[in-house]
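Visitor: the following block contains a protein sequence and its predicted model.
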Amino acid sequence: MSEHRLQLAVIIGSVRDGRFGPTVANWFVGEAKGRDDVQVDLVDLADVPIGLAAPTMSPPDHVLQALGGLTPRLDAADAFVVVTPEYNHSYPGALKNVIDWHNAQFHAKPVAFVSYGGVSGGLRAVEHLRLVFAELHAVTTRNTISFHGAWEQFDGNGRPKDPHGPATAAKNLLNQVTWWARALKDAKATMPYQA
């Protein structure tokens, strides 16, 4: 089945010091790796040396060099899962820049969300991201995973203290995003997508 695996890019959207994103993303990647229909690529935006560059229509030259390793990974993905916190009722600026600088890489591909935060669990960030990805001709899945009070939801080993609910949510999300990935991939093989 390995030659038919979908390429799933899991993007850690926060680049701040002390961020909780890697804990959430690593848990999710562990859930996804239990499947035989996906190949996971964990994309940590903190490893892309773009800093918090001011948003522009096209990236500056030093950022273009930094994106040289990221762009092919996003291009190769059949589907995306964005792991995002909520900053000031929205999502991180570095994530927005990377999305804006990679328009075509998201065309006719599914995007799912794993969010985390305080009382809202990052859901307001997800609602904003749905609008952004619609503009990029991406398809967002209905199901999300949201960790409310995330810091209390995980143990010292980075695993959910109550694993059943999150594991079920991860399975449902992965079922949806892979269904859309196959449907869209098959459709594009039959007829090229017109953006």
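Guide: Sure thing, it's come through.
Visitor: okay, CA-based contacts and neighbour counts for the rest of this
Guide: Will do.
Visitor: which helices and strands does the strand of greatest length in the chain pack with?
Guide: Among the segments of the chain that qualify as a strand by DSSP state E, the longest is strand 139-148. With contacts defined as 3 or more C-alpha pairs under 8 Å, 6 or more residues apart in numbering; DSSP states H and E, strand 139-148 has these neighbours: strand 110-117, helix 123-135, helix 164-190.
Visitor: check it against this one:
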Amino acid sequence: MSLKLTIIIGSTRPGRVGPTVAHWVDQFARDHGKFQVELVDLADIALPFLDEPAHPRFQQYEHEHTKRWSALVASSDAFVFVTPEYDYFPPATLVNAIQFLIKEWAEKPAAIVSYGGISGGLRSTQQLRLLISNVNMMPLQASVPIPMVTQFIGEDKVFRPNEPMSKGTTAMFDELHKWAVALKAMRERPAE
């Protein structure tokens, strides 16, 4: 069974380290070998703030940016959100990107790699889990927090995890794959 994993960089802030962390997650996912992987940067998607007049449950999108975003999310079987923590919360750009759609997220698993200071973005992860469950995604318990993230980025701008992070990421992808297989089969079941 072919499964598409979309890794989403949640921050668009100038000077962010999200792409550095996400490139590591992307390579880890490819090496894991159980997904077709696409890395998506919300800075490139450039969604404005909720500019569709109709509620997303109707899928009556007027704007090309929404139609492209909808197609990308709909084509995915699983997600990993790479997010910092801003004021104990995920970035507004990530919240906006999730709230732009609803049906396209449904019945798909999502994992979170968070980064930040001493908490490693765990408070952001908790808030994000609540949001993604509200759009009918399956938030995984397995997550990868990266505390004091800059200490793991070398002068060459490459992220180098420690052993617990790598083990946690393997466990996260193993769990994500199990849920992706089960939920894809459920989505493809004929309606009764």
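Guide: Arrived safely, thanks for sending. Bear in mind the structure is a predicted one, so any value in this text is a computation, not a measurement.
Visitor: superposing both, give me the TM-score.
Guide: Structural agreement between the two chains, given as a TM-score (TM-score structural alignment, normalised by the length of structure 2), stands at 0.88; 187 aligned residues with a C-alpha RMSD of 2.2 Å.
Visitor: residues touching the longest strand of structure 1, excluding its own?
Guide: Residues from elsewhere that reach strand 139-148 of structure 1 (C-alpha atoms under 8 Å, 6 or more residues apart in numbering): 108-123, 130, 133-134, 153, 166, 169-170, 172-173, 176-177, 180.
Visitor: what about the residue most central in space within structure 1, distance to A187 of structure 1?
Guide: Ranked by distance to the mean C-alpha position of structure 1 (C-alpha atoms, centre = their mean), the top residue is V82 at 1.7 Å. If you measure V82 of structure 1 against A187 of structure 1 using C-alpha to C-alpha, to the nearest Å, the figure is 23 Å.
Visitor: and P110 of structure 1, by the same measure?
Guide: Here the distance between P110 of structure 1 and A187 of structure 1 works out to 13 Å (C-alpha to C-alpha).
Visitor: isn't R124 of structure 1 right up against Y87?
Guide: No - in terms of C-alpha atoms under 8 Å, R124 of structure 1 does not count as a neighbour of Y87; the distance is 9.2 Å.
Visitor: higher neighbour count, these two?
Guide: Counting neighbours by other C-alpha atoms under 10 Å for R124 of structure 1 and for Y87 shows that R124 has the greater number, 17 against 14.
Visitor: mind telling me what that one corresponds to in structure 2?
Guide: Alignment of R124 of structure 1 against structure 2 is given by TM-score structural alignment, with R123 as its counterpart.
Visitor: what is the burial count for H107 of structure 1?
Guide: The number of residues packed near H107 of structure 1 is 20, by other C-alpha under 10 Å.
Visitor: again with M191 of structure 1
Guide: The tally of other residues near M191 of structure 1 (other C-alpha under 10 Å) stands at 9.
Visitor: do P110 of structure 1 as well
Guide: Summarising burial for P110 of structure 1: neighbours were counted as other C-alpha under 10 Å, giving 27.
Visitor: burial of the closest residue to it other than its chain neighbours, as a residue count?
Guide: Closest residue to P110 of structure 1 in three dimensions, ignoring its sequence neighbours and counting by C-alpha to C-alpha, 6 or more residues apart in numbering: V139, at 4.6 Å. Counted by other C-alpha under 10 Å, the residues lying close to V139 of structure 1 total 22.
Visitor: any idea which of the helices and strands packed on strand 139-148 of structure 1 is most buried?
Guide: With neighbours taken as mean count of other C-alpha atoms under 10 Å, those reach their highest mean count in strand 110-117, at a mean of 26.
Visitor: between helix 123-135 and the helix or strand hosting the residue nearest to the centre of structure 1, find me the angle.
Guide: Applying DSSP states H and E as the criterion places V82 of structure 1 in strand 79-85. On the basis of axes from the mean of the first three to the mean of the last three C-alpha atoms, to 10 degrees, strand 79-85 of structure 1 is oriented at 150 degrees to helix 123-135.
Visitor: does anything pack onto strand 79-85 of structure 1? Which helices or strands?
Guide: Helices and strands in packing contact with strand 79-85 of structure 1 are listed as strand 6-12, helix 21-32, strand 110-117, helix 123-135, helix 164-190; criterion 3+ C-alpha pairs under 8 Å, 6+ apart.
Visitor: for those, which one sits closest to K96 of structure 1?
Guide: For those, the distance to K96 of structure 1 is smallest for helix 123-135, at 8.8 Å, taking C-alpha to C-alpha.
Visitor: now the closest one on structure 2. Mean distance?
Guide: Comparison of helix 123-135 of structure 1 with structure 2 after fitting gives an average deviation of 0.7 Å (mean C-alpha distance after the TM-score superposition for structure 1).
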